[in-house]
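Visitor: fold the stuff below for me.
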Amino acid sequence: MTSTDRNYFERVEICMGTTFRFAGRSELGEVEVQNILSQACEILHEADRTFSLYKSDSPLSRLARGETRLADCPPVVAEIWDACDEWEKRTDGWFSAMTPQNTFDPSGVVKTWAAKRAAEYILQAGINDFTMNAGGDVWLSDELTSDQEWRIAISKPISIASSDHAILTVIDLKNTDYRALATSGSAERGDHIWNPKAAGKSAPTDLVQVSVVAKDLVTADVWATAAFAAGTRGIPLLAAVDGIEALFILANGDLAATENFQKLFAKN
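Guide: Just a heads-up that it's a prediction; the model follows:
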């Protein structure tokens, strides 16, 4: 079956205070596709019910208030706790799920972790030609049929509410091993990333945005968060990591990038 025999689909889901978008093509029937997407979106909502610190009855909120123990939470909470510990080691301490108030807050990984699980569910259900946008972090499947869909835009670090919101550049991931792009910065959510190596302090202000390309979405997201928390020290930090490329926007307007990032720029 050729790509022209496939039906286009799109699903937009509001969850975790942001927007998730799935779009692609499938030879499956419309009802079956929407049922698959609904189940994938339920994975997102279940993660939100478990990990949201904005929902007072979530296991994580109860844990933060000292009303329960980690051992009494759903097993997935301990799984994410261990994953955050491992990422903290891999990032030399620049990614941490412990807030300045010593509260466990894995939001730096949960969104893309849940998004990755949702995408894997869709793939396992037989849909392999689609893209996923998880609140601005983008993942591409291996079998996209349109050359244009391999291209991802990186926005300037300006709030989406601004009339000046514009694209900084476009990268092309076709014929590469990369499938994901994640961006961290202060333009949309302000100073929401803390400096884990300076108790009680926000991330340095010498960096305003970091975009990381990787093979999977969680890897891209964690390294973008770690680099932003490190400020300009994140530039040599990411330069030493295999399997990723990154673009940095400094507070003075200058740009910096890892050695091979320029090879990803769309040619036309």
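Visitor: going by C-alpha atoms from here, please, whenever you check contacts or count neighbours.
Guide: Noted.
Visitor: could you list the residues in contact with stretch 115-133?
Guide: Applying Cα atoms under 8 Å, 6 or more residues apart in numbering, the external contacts of stretch 115-133 come out as 19-26, 36-37, 40-41, 43-44, 134, 138-145, 149, 217-218.
Visitor: which positions within it qualify as buried?
Guide: Going by neighbour count (16 or more other Cα atoms under 10 Å), the buried part of stretch 115-133 is 115-116, 118-119, 121-122, 127-133.
Visitor: rewinding a little: of the contacts of stretch 115-133, which belong to strands?
Guide: Counting by DSSP state E, the part of the contacts of stretch 115-133 found in strands is 19-26, 134, 138-140.
Visitor: list only buried entries from these.
Guide: By 16+ other Cα under 10 Å, these give 20-22, 24-26, 134, 138-140 as buried.
Visitor: farthest-separated two in those?
Guide: 26 and 134 (20.4 Å; Cα to Cα).
Visitor: residue ranges of the strands in the stretch 1-150 of the chain, please?
Guide: 7-15, 18-26, 129-134, 137-140 (DSSP state E, counting those that start in this stretch).
Visitor: here is a second sequence; please produce its structure as well for comparison:
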Amino acid sequence: MGTVFSFDVRGSVTPAVTRALGDAVAWLHHVDSVFSTYRSDSQISRLGRGETTLPMCDPEVAQVLELCEHAAQVSGGWFTTAIGGRLDPSAMVKGWAVERASQLLYDAGAHHHTVNGGGDIQCRGEAAPGRPWQIGIVHPLHRDDLATVVVGRDMAVATSGTAERGCHIVDPGTGGPATALASITLVGRHLTEVDALATAAFAMGDAARAWLRSVEGVEAFAVTADDSAWWTPGFTIHRAGPQP
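Guide: The predicted structure is shown next:
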């Protein structure tokens, strides 16, 4: 998927967990082969060009496109799969794939772990007995600094912004890049949801601040293009240290 994935498993690593790690890696490679927009022979590329039909694709393709449609409805159209005139569900795929990889580990007995896909992270359990996970969020405008540190148990953390790939998120209203925010980090329970909604929120810009108050179970921290910050009221329970 053009990024780095990592696994952090706490506690004893049993043979079942070792097998699950192998299965999770295989799953991520499978997802890449099906959904990569950089591969001309992937199912999503062929579907976008009209060379195949949805019933001829793996069932996961229909599932992901249904999730994309739901995200588009929830966000009032700010989440979109029509990028530059081509089918591109990438903003949904990574979080969905990471969450499923995490479930493979959990089902094998690894109840305390993280799966990190390019900085979007599904956390299960806790880092150590009585100690929550702590996820540092790189400041998009000052790359040697952290913008904030997110703490919690059984949570998902997703960041959309310009730090890694520049201005790559499209404002569906204008067709140009979204530029009002430098980054926005969402915290919730499921990475499938928060990763997609983070993309929509970044496209919205400052309007996301009011919208996210209506999204149940999701909190946000944003850095604006002029280097100020805002956050939803419930984010304070996830933030380590003093308020910015």
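Visitor: one step back: I'd like the strands of the stretch 1-150 of structure 1 written out as a markdown table, with distance to residue 251 of structure 1 added.
Guide: Output for the strands of the stretch 1-150 of structure 1, formatted as a markdown table (distance: least, Cα to Cα, whole Å):
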| stretch | distance to residue 251 of structure 1 |
| --- | --- |
| strand 7-15 | 31 |
| strand 18-26 | 26 |
| strand 129-134 | 26 |
| strand 137-140 | 22 |
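Visitor: closest to residue 228 of structure 1 out of these?
Guide: Using Cα to Cα, the strands of the stretch 1-150 of structure 1 put strand 137-140 closest to residue 228 of structure 1, at 15.2 Å.
Visitor: give me the mean distance between that closest one and structure 2.
Guide: Aligned to structure 2 and superposed, strand 137-140 of structure 1 gives a mean residue distance of 1.3 Å (mean Cα distance after the TM-score superposition for structure 1).
Visitor: now whatever helix or strand comes next after that strand, how far from the chain's geometric center?
Guide: Using DSSP states H and E, the helix or strand that directly follows strand 137-140 of structure 1 along the chain is strand 151-155. On the basis of Cα atoms, centre = their mean, to the nearest Å, strand 151-155 of structure 1 sits 14 Å off its chain's mean C-alpha point.
Visitor: after superposition, how close is strand 151-155 of structure 1 to structure 2?
Guide: On superposition with structure 2, the mean distance recorded for strand 151-155 of structure 1 (mean Cα distance after the TM-score superposition for structure 1) is 1.2 Å.
Visitor: in structure 2, which residues correspond to that strand?
Guide: Strand 151-155 of structure 1 lines up with residues 134-138 of structure 2 when matched by TM-score structural alignment.
Visitor: OK, contacts around the alignment partner in structure 1 of residue 23 of structure 2?
Guide: Aligned by TM-score structural alignment, residue 23 of structure 2 pairs with residue 39 of structure 1. Counting by Cα under 8 Å, 6+ apart, residue 39 of structure 1 touches no other residue.
Visitor: what's the spatially closest residue to residue 33 of structure 2 that is not a sequence neighbour in contact with, if anything?
Guide: Distances taken as Cα to Cα, 6 or more residues apart in numbering place residue 42 nearest to residue 33 of structure 2, at 5.7 Å, with adjacent residues excluded. Residue 42 of structure 2 makes contact with 33-36 under the criterion Cα under 8 Å, 6+ apart.
Visitor: map residue 42 of structure 2 across to structure 1 for me.
Guide: In structure 1, residue 42 of structure 2 lands on residue 58 (TM-score structural alignment).
Visitor: which SSE is the spatially most central residue of structure 2 in?
Guide: Centroid-nearest residue in structure 2: residue 195, 2.8 Å away (criterion: Cα atoms, centre = their mean). Secondary-structure assignment from DSSP H and E places residue 195 of structure 2 in helix 191-204.
Visitor: give me the stretch of structure 1 that that helix matches.
Guide: Against structure 1, helix 191-204 of structure 2 falls on residues 217-230 (TM-score structural alignment).
Visitor: ok, back up a step: turn the buried residues of stretch 115-133 of structure 1 into CSV, including distance to residue 166 of structure 1.
Guide: Listed next are the buried residues of stretch 115-133 of structure 1 as CSV, based on distance: Cα to Cα, whole Å:
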residue, distance to residue 166 of structure 1
115, 25
116, 27
118, 29
119, 28
121, 33
122, 31
127, 32
128, 30
129, 28
130, 25
131, 21
132, 21
133, 18
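Visitor: ok, the ones in strands among the contacts of stretch 115-133 of structure 1 vs residue 254 of structure 1, which is closest?
Guide: residue 138 (24.3 Å).
Visitor: so what's the residue in structure 2 that that closest one lines up against up against?
Guide: Residue correspondence to structure 2 (TM-score structural alignment): residue 138 of structure 1 is matched to residue 121. The contact partners of residue 121 of structure 2, by Cα under 8 Å, 6+ apart, come to 98, 114-115, 156-158, 191.
Visitor: so which of those residues hold up in structure 1?
Guide: By both residues aligned by TM-score structural alignment, their matches' Cα atoms under 8 Å, these still in contact after alignment to structure 1 are 114-115, 156-158, 191.
Visitor: in a markdown table: these, plus distance to residue 172 of structure 2.
Guide: Shown next, in a markdown table, are these (distance: Cα to Cα, whole Å):
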| residue | distance to residue 172 of structure 2 |
| --- | --- |
| 114 | 32 |
| 115 | 30 |
| 156 | 26 |
| 157 | 24 |
| 158 | 21 |
| 191 | 23 |
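Visitor: what two of these are the furthest from one another?
Guide: 114 and 158 (12.8 Å).
Visitor: follow-up on the earlier one: from the buried ones among the ones in strands among the contacts of stretch 115-133 of structure 1, pick the one nearest residue 155 of structure 1.
Guide: residue 138 (12.5 Å).
Visitor: gap between residue 87 of structure 1 and residue 49 of structure 1?
Guide: 23 Å (Cα to Cα, to the nearest Å).
Visitor: looking at structure 2, name the residue matched to residue 106 of structure 1.
Guide: Checking TM-score structural alignment: residue 106 of structure 1 goes with residue 89.
Visitor: unless I'm mixing things up, that match is touching residue 72, no?
Guide: No - with contacts counted by Cα atoms under 8 Å, residue 89 of structure 2 stays clear of residue 72, the gap being 11.3 Å.
Visitor: joint contacts of these two?
Guide: Counting by Cα under 8 Å, 6+ apart, the residues touching both residue 89 of structure 2 and residue 72 are residue 80.
Visitor: which one's more surrounded, those two?
Guide: residue 89 (23 against 18; other Cα atoms under 10 Å).
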